[in-house]
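Trainee: sequence-free structure coming up:
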């Protein structure tokens, strides 16, 4: 499925025109090697919960801008950290 097709499918789902949620991109599961120790350049799992409508709108915008959701979240965290120094 191309990005354009994914975007169109998500728009149909978000607007209620599609009963089924479009397939997601495959995600590699976190293995036992995941470590809470900070290593430069290494990513660690981060999970949170959002209201369903906010999550759906965020996903649609990320697809429209051809950016991965994790990259948009990383940008948001960097922005928040800059605005809220210690």
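Mentor: That came in fine, so what should we check first? Everything quoted here is computed from the prediction, not taken from an experiment.
Trainee: drop to CA atoms for contacts and neighbour counts, all remaining ones
Mentor: Will do.
Trainee: Give me the contacts around the helix ranked longest in the chain.
Mentor: Scanning the chain for the helix with the most residues, using DSSP state H, yields helix 69-83. Applying CA atoms under 8 Å, 6 or more residues apart in numbering, the contact partners of helix 69-83 are 58, 59, 62.
Trainee: ok, those residues vs residue 3, which is closest?
Mentor: Closest to residue 3 out of the contacts of helix 69-83 is residue 62 (10.4 Å), distances taken as CA to CA.
Trainee: Check which helix or strand the closest one maps to.
Mentor: helix 52-64 (DSSP states H and E).
Trainee: The structure to be compared is supplied as follows:
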């Protein structure tokens, strides 16, 4: 009778580097997030707008909005308004 072979143990995979370093200052988590989040500057209903952008740019934009306490729709609204103003001035 031949010996029973044990299945090979899977080799541990290297962990990918974190996208953002952990915050070392007052980061709200859980229920505290809703309590500290700013309300949208405009309460009017906005039409949906979809677009595509580079993944790294989208992640950086989202992170900057979160860290600044600004909703992405408000930051994008302001960026488009600034761009339109700049285009009108050219």
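Mentor: Good, I have the coordinates. These numbers come from a predicted model, not from an experiment.
Trainee: ok so, going back, distance to residue 51 of structure 1 and neighbour count added to the contacts of helix 69-83 of structure 1, as CSV?
Mentor: Formatted as CSV, the contacts of helix 69-83 of structure 1 follow (distance: CA to CA, whole Å; neighbours: other CA atoms under 10 Å):
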residue, distance to residue 51 of structure 1, neighbour count
58, 11, 15
59, 12, 19
62, 17, 17
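Trainee: Make JSON lines from those residues and add distance to residue 45 of structure 1 to it.
Mentor: Formatted as JSON lines, these follow (distance: CA to CA, whole Å):
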{"residue": "58", "distance to residue 45 of structure 1": "19"}
{"residue": "59", "distance to residue 45 of structure 1": "18"}
{"residue": "62", "distance to residue 45 of structure 1": "19"}
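Trainee: which position in structure 2 aligns with residue 53 of structure 1?
Mentor: The alignment partner of residue 53 of structure 1 in structure 2, by TM-score structural alignment, is residue 56.
Trainee: what's the burial count for that match?
Mentor: 10 (other CA atoms under 10 Å).
Trainee: Distance check, the spatially most central residue of structure 1 against residue 61 of structure 1.
Mentor: For structure 1, residue 69 is the residue whose C-alpha lies nearest the centre (CA atoms, centre = their mean; 2.6 Å). Going from residue 69 of structure 1 to residue 61 of structure 1 by CA to CA, to the nearest Å gives 9 Å.
Trainee: And for residue 42 of structure 1?
Mentor: Taking CA to CA, one finds residue 42 of structure 1 at 26 Å from residue 61 of structure 1.
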